[in-house]
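> Model the structure of this input:
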Amino acid sequence: MKASQFFISTLKEAPADAEIVSHQLMTRAGMIKKLGAGVYTYMPMGLRVIRKVEAIVREEMNRAGAVEVTMPVVQPAELWQETGRFDKMGPELLRIKDRHDRDFIIQPTSEEVVTDIARQELRSYKQLPKNFYQVQTKFRDERRPRFGLMRGREFIMKDAYSFDRSPEAAKASYQGMAQAYRRIFDRFGLRYRAVAADSGAIGGDLSEEFQVIAATGEDAIVYNPSSDYAANIEKAEAAAPTQPRPAASQALTRTPTPGKSTCEDVAALLNIPLATTVKSLVLATDTQDEQGEVVKTQVWLLLLRGDHDMNEVKVGKLPGLAGFRFATPAEIEAAFGAKPGYLGPVGLQAPVKVVADRDVAVMADWVCGANEVDVHLTGVNWGRDLPEPDLIADLRNVVAGDRAPDGPGELAIERGIEIGHVFYLGTKYSLPMNATFLDEDGKPKPFEMGCYGIGITRLPAAAIEQNHDERGMIWPDAIAPFTVVICPIGMDRSDAVKQAAEALHDELAGAGVDVLLDDRGERPGAMFADWELIGVPHRVVISDRGLKEGQLEYQHRRDAEAQKVPAQGIGDWLKAKLGV
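Purely as a prediction, here's the structure:
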C-alpha cells in the first residue's frame, strides 16, 4: 500500500485528558479519535491493528474447535431477569426501553443469550461438547472511563462459551481453551503471565487471567520465580506460618500513645518493628427478612499484622462474611466504646466475632489498641489476655518476599494488564435458565459451562504500555499496523529512488508482507518521526546517495542506529529476516 492511498494523521502533542502512554500515543498516531467519554472511533491506522488481533484470535479459536456466531448487541431484559443479573449487575449494565416500553440491555457480555441458544439447539449429549464464540462490540457504563482503550465504555471483545455434559468434560474444555489462549498470546509477541484469579461477577470456581506485563498495569501479579506458581493479588495465597506461637515474655501494659492512631505511628513512637503491631478492622454483616428489612447485624473484628493489608476477596469468601460491609462509626463506638484508630480485641463487652489472620494467630507480645483514645496495649498474648479467635484464616494480601505457598522460593510481584480471562462456570447459568440436554440415560441434565474472554481493543493498548520509548510505539510484527515501511528520500525528484522504492514495495507485497511505501513527499525528519511514533517495526530508507553507493539503510524500531545493507537483493534479505 502507498501512504498517499491511506490515511495518516499524526499530532505533536497528546490531548490533556490522555493520562497514560497508550492513550497518548494512540491519539497522537491517529489510531483512535474520541467521540465521547469512553467511546472512540477506530481510525484506519488503529483499525489495522485491531483486525490483526482479531485474525489471530479467530485462527486459534477455530483451530481449537470453537464455532463462530454473532449475538446481538441489544438484548431483551427477560433473559437477564432469568439469571437475576438484570438487577444485580448495577449501573454498569446499560438498560434501555423500546417504543413499547419493553426493557432491553446493551450487552456487556453474552452468557444469557448463548445459554438460550444452547437450550433451544443442543438437545442431546451426542451434540456435546460445543463451543460458540463471537467477536463483538460490548458496552459497560463505567463510572469513570479513562485511559483510552484501556478502560473504555464501548469496546470489542472475543467471548466464547463451552457446553459439556459433565464437570470433568467441562474442565477438559476449559483446559483446551487455556492452551488456545497461550498460543494466541504467544503469537502476539508480548510478555505475559497466566495467573490464577478470582472469578468475580462472572461466577464459577476455576479461573485464570492472562496478564501483559507492564509497569503501568493496574493489577498486581504474584509469582514464584522458582516454579510455575502465579496468581493475581486477590487470589494469591499467603503461606501458613510454620513456626509455633512463642511463649509470652512481656506483661500486658497500658501504654500512652497521644495522637498516634495508626500502627505506623505507634511503632515509630515505641521504637518497635511494625510487624509486632496488630491492626483492627471492623466489618458488619446484615441479616434481612423477606421484605429486605435488616433484622440483625453482626459485627466482626478482623486482626492483621500492622504491615499487612486486608484482602477483601479472601474475606468475602469466609463463612458468614459474604456480602460484608465496613461498619459505621456508630456501630464501632457501640461495640468498642472507642473511635477507630485505638480499637483492639482485649476486654470486649459486646458480642463481636474475632477473626485473626494466620500470622497474627502465632504472634506473642504484640501491640494493639486499648479501646481508649491515646492509649495502646503492649505485651498482648493469646490465651492469657484474650480468648483464642473465633476463626483463623488467610486474610491478607501477600507481599514480595513472602514464602511461596507451593514449595521453595519467595514470592515476587510485578504489574500487569489483564487482556484475557477463562472461567469454568459449571451450572451457574444453565440451572436458572433451565438449559438442559438429554443424557445417555434419557434424563435431562443441566449444561456444564465455561466462559472465555479476550479484550480485542484493550490488547493493543496493553501492547503499547509494554512496548514504547520516548519516540513512540514499538509494535511486535504480528500486530503492527504495517510490518515494513519504505521511506524514499527525494522520491519526487529522483527516478532512481522512485523505481527502487516501488520495486521493493511490489516485491514485498507480492510475497505477502504488509508493507507501506511513504510516497507523501515529506522531509526525512518529519517522515522518520511519524513512523517512529506509529511504531512500524521495520524501516528501509532509500536515497540517491545510498543507491550510488549500492547500499540502503535498514533500522528496526528497537535499534538505536540504522545499518547499511546492500541494495542488491534487499527484498530477499528482508523476506529472510521476516521469515517469509
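
> Every contact and neighbour count from this point should use C-alpha atoms.
Fine.

> Apart from its chain neighbours, what residue comes closest to Asn467?
Leaving aside its chain neighbours, Asn467 sits nearest to Ile474 (5.2 Å; criterion: Cα to Cα, 6 or more residues apart in numbering).

> Second chain to compare with the first, below:
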Amino acid sequence: MRLSRSLIPTLKETPAEAQIASHRLMLRAGMIRQMASGIYAWLPTGYKVLNKIAQIVREEQDRAGAQEVLMPTIQSADLWRESGRYDAYGKEMLRITDRHDRELLYGPTNEEMITAIVRDNIKSYRDLPQWPYHIQWKFRDEVRPRFGVLRGREFLMKDAYSFDLDYEGAVRAYRTMMLAYMRTFQRIGITAIPMRADTGQIGGDLSHEFHILAPTGESGVFYDAAFETGDAMDATDVDAFYERMTTIYAATDEKHDTAVWDTIPAERRREGRGIEVGQIFYFGTKYSQAMDFAVTGPDGQKFYPEMGSYGIGISRLVGAIIEARHDEAGIIWPDAIAPFKAAILNLRQGDATTDALCEKLYAALGADALYDDREERAGQKFAEADLMGHPWQMIVGPRGAAAGIVELKRRATGERFELPVEEALAKVRG
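Below you'll find the model as predicted:
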C-alpha cells in the first residue's frame, strides 16, 4: 500500500475520550473510528490486524478438529426461552421486534442457536462428537462502554461448542481447546496465563480464563515463570499438556491462594496485571437437557450430549495486545499480526535513485509493505512509522540508495542495520 493513497488517517493529538493506551493509539494510528457509543468502524490497518488474528485462531481451531460454521447475528427469542435464559440474561441483551411482532435479539452468545442446529441434524451417538465453531460479531449493551475495543458494545468473537457422548469425551474436548488456545496465543506472539474462573451466565462447573500480561490489566495475576519461558507448552499430547497445566500455579487476585503460592520456588514466582481475552467452559447437559436435545445411544436409550463452549475475543485481543506492547512512541506489533511487515520510508521523494530503490523494495514485498511516498519531512515519517508499529522500517536516503544500501530499524528493540538490498529484504521476510 502507498501511504499517499491509503485510508490511514493518523492524528497528532490524542482524542479527549481515549482513557487508556490502546484506545489512544488505535485512534491516533488510524485503525478505528467511533460510530456510536461502544461501536467502531475498523479502517484498513485495524481490519488487517483483526483478520490476521482471526486467521491464526481459525487455523488452530481447525488443527484441534473443530469445524467452522457461520451463525447469524440475529436470533429468535424463542430459542432463549427454551433454555430459560431469555428473561434471566438482563439488559445487556439487545431485544428487537420485527414488523410481524416477532421477538428477536442481537446475539450476545450462541449456546442456544448451536444447540438447536445440532439437535435438528444429529440423532445418533454415531454422529458424536461434534465441535463446531464460528467467528462472528456480537452485541452486549454495556451500561458504560469504555476503553475503546476492550469494552465495546459490538465485538468480534470466536466461539466454539463441543457435543460429546459422555463426561470423558467432554473433558477431552475441554483439554483439547485449552491446548489450542495456548498454541494460538503463542503463534500471535503474546504470553497468556490460563486460570480457574467462575462460569457466570454460561453455567457449568469448570472454566478457565486466559489473561494477557499487561501493565494496565484489570486483574492482579500471580503465575509461574514457566508461562514466560514456554515450558508450559512442553507436553507430548493433550492429556500430558493438561496435567502440566494443573501443576503450574496461576491465579487472579480474587482467587489467589497464598498457601499454594508459598510452595512455588521463589525464583519462579511472578506477579503482574492481566487483561482477559478468552474463556472456556464445560457445562455438561445444561443446554442439551433444557432444549430437549437427546440422541440414541448404543443401547437404544436416549441420552443428553455433554457440552462445552470456548470463546476468544478477537477484537478485544487487538486492544489487549497494544496494552501489552507499546511505548511512548506508539504500538509495537508482534510480527505475526502486524498490518504490514515493514514501512518503506523514502527520505528524498523526487530523487531518482532514492525513488527507484524504494520502488524496488515495494515491488519485492508487495502487500507486506506500506510505502511512505509522501512529500513530508523525514521526522514526520519516522514518527508515524513508530506510531503505527511496523516491525521493520526500511529507511532509504540518497547516500544509501547510491550505494545500494538500506537502513533497517527494528521497532521492538530500536536496533539499526545497514544492509545491501537483498539482505535487507531477507531479514524483513524472516
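
> Superposing both, give me the TM-score.
Once superposed, the chains reach a TM-score of 0.91 (TM-score structural alignment, normalised by the length of the second structure), with 408 aligned residues with a Cα RMSD of 1.8 Å.

> now the helices for the stretch 1-150 of the second structure?
Counting by DSSP state H, counting those that start in this stretch, the stretch 1-150 of the second structure has these helices, from start to end: 21-28, 44-64, 77-83, 111-119.

> Ala342 of the second structure: which of these is closest?
When those are compared by Cα to Cα, helix 44-64 sits nearest Ala342 of the second structure, at 12.9 Å.

> Mean per-residue distance, the closest one versus the first structure.
Following superposition, helix 44-64 of the second structure is found to deviate from the first structure by 0.8 Å on average (mean Cα distance after the TM-score superposition for the first structure).

> So what touches that helix?
Residues from elsewhere that reach helix 44-64 of the second structure, judged by Cα atoms under 8 Å, 6 or more residues apart in numbering: 7-8, 26, 30-32, 67-68, 133, 135, 158, 176-177, 180-181, 183-184, 187-188, 314-315, 318, 336-339.

> Out of the helices of the stretch 1-150 of the second structure, which one sits most buried?
Greatest average neighbour count among those goes to helix 21-28 (a mean of 24), per mean count of other Cα atoms under 10 Å.

> So which other helices or strands are in contact with that helix?
Helices and strands touching helix 21-28 of the second structure, by 3 or more Cα pairs under 8 Å, 6 or more residues apart in numbering; DSSP states H and E, are helix 314-324.

> now the helix it packs on and helix 21-28, what's the angle there?
100 degrees (axes from the mean of the first three to the mean of the last three Cα atoms, to 10 degrees).

> Output the contacting helices and strands for helix 314-324 of the second structure.
helix 21-28, helix 44-64, strand 154-164, strand 206-213, strand 269-284.

> could you measure the residue lying closest to Tyr125 of the second structure once chain neighbours are set aside against Asp164 of the second structure, distance?
Excluding the flanking residues, the one nearest Tyr125 of the second structure by Cα to Cα, 6+ apart is Gly297, at 5.2 Å. Relative to Asp164 of the second structure, Gly297 of the second structure is positioned 12 Å away (Cα to Cα, to the nearest Å).

> Those two: who's more crowded?
Under the neighbour definition other Cα atoms under 10 Å, Gly297 of the second structure and Asp164 were set side by side, and Asp164 has more, 24 against 15.

> which one in the first structure is aligned with the more buried one?
Under the alignment (TM-score structural alignment), Asp164 of the second structure pairs with Asp164 of the first structure.

> so what's that match up against?
Counting by Cα under 8 Å, 6+ apart, Asp164 of the first structure touches Leu128, Pro129, Lys130, Ala170, Ser173, Phe447, Glu448, Met449.

> swap in Thr109 of the first structure?
Counting by Cα under 8 Å, 6+ apart, Thr109 of the first structure touches Lys138, Asp159.

> mind running it again at 10 Å?
Applying Cα atoms under 10 Å, 6 or more residues apart in numbering to Thr109 of the first structure gives the contacts 71, 73, 93, 136-140, 157-160, 202, 453.

> quick revisit: could you pull out the residues contacting both of Gly297 and Asp164 of the second structure?
Common neighbours of Gly297 of the second structure and Asp164 (Cα under 10 Å, 6+ apart) are Tyr125, Tyr304.

> Check the contact between Ala119 of the first structure and Thr436; I expect there is one.
Heads up, residue 119 of the first structure is Arg, not Ala. Yes: contact status for Arg119 of the first structure versus Thr436: in contact at 6.0 Å, counting by Cα atoms under 10 Å.

> Next, show the common contact partners of these two.
Any residue near both Arg119 of the first structure and Thr436 by Cα under 10 Å, 6+ apart counts here, and that gives Ser430, Pro446, Phe447.

> out of the helices and strands packed on helix 314-324 of the second structure, nearest to Val221 of the second structure?
When these are compared by Cα to Cα, strand 269-284 sits nearest Val221 of the second structure, at 5.2 Å.
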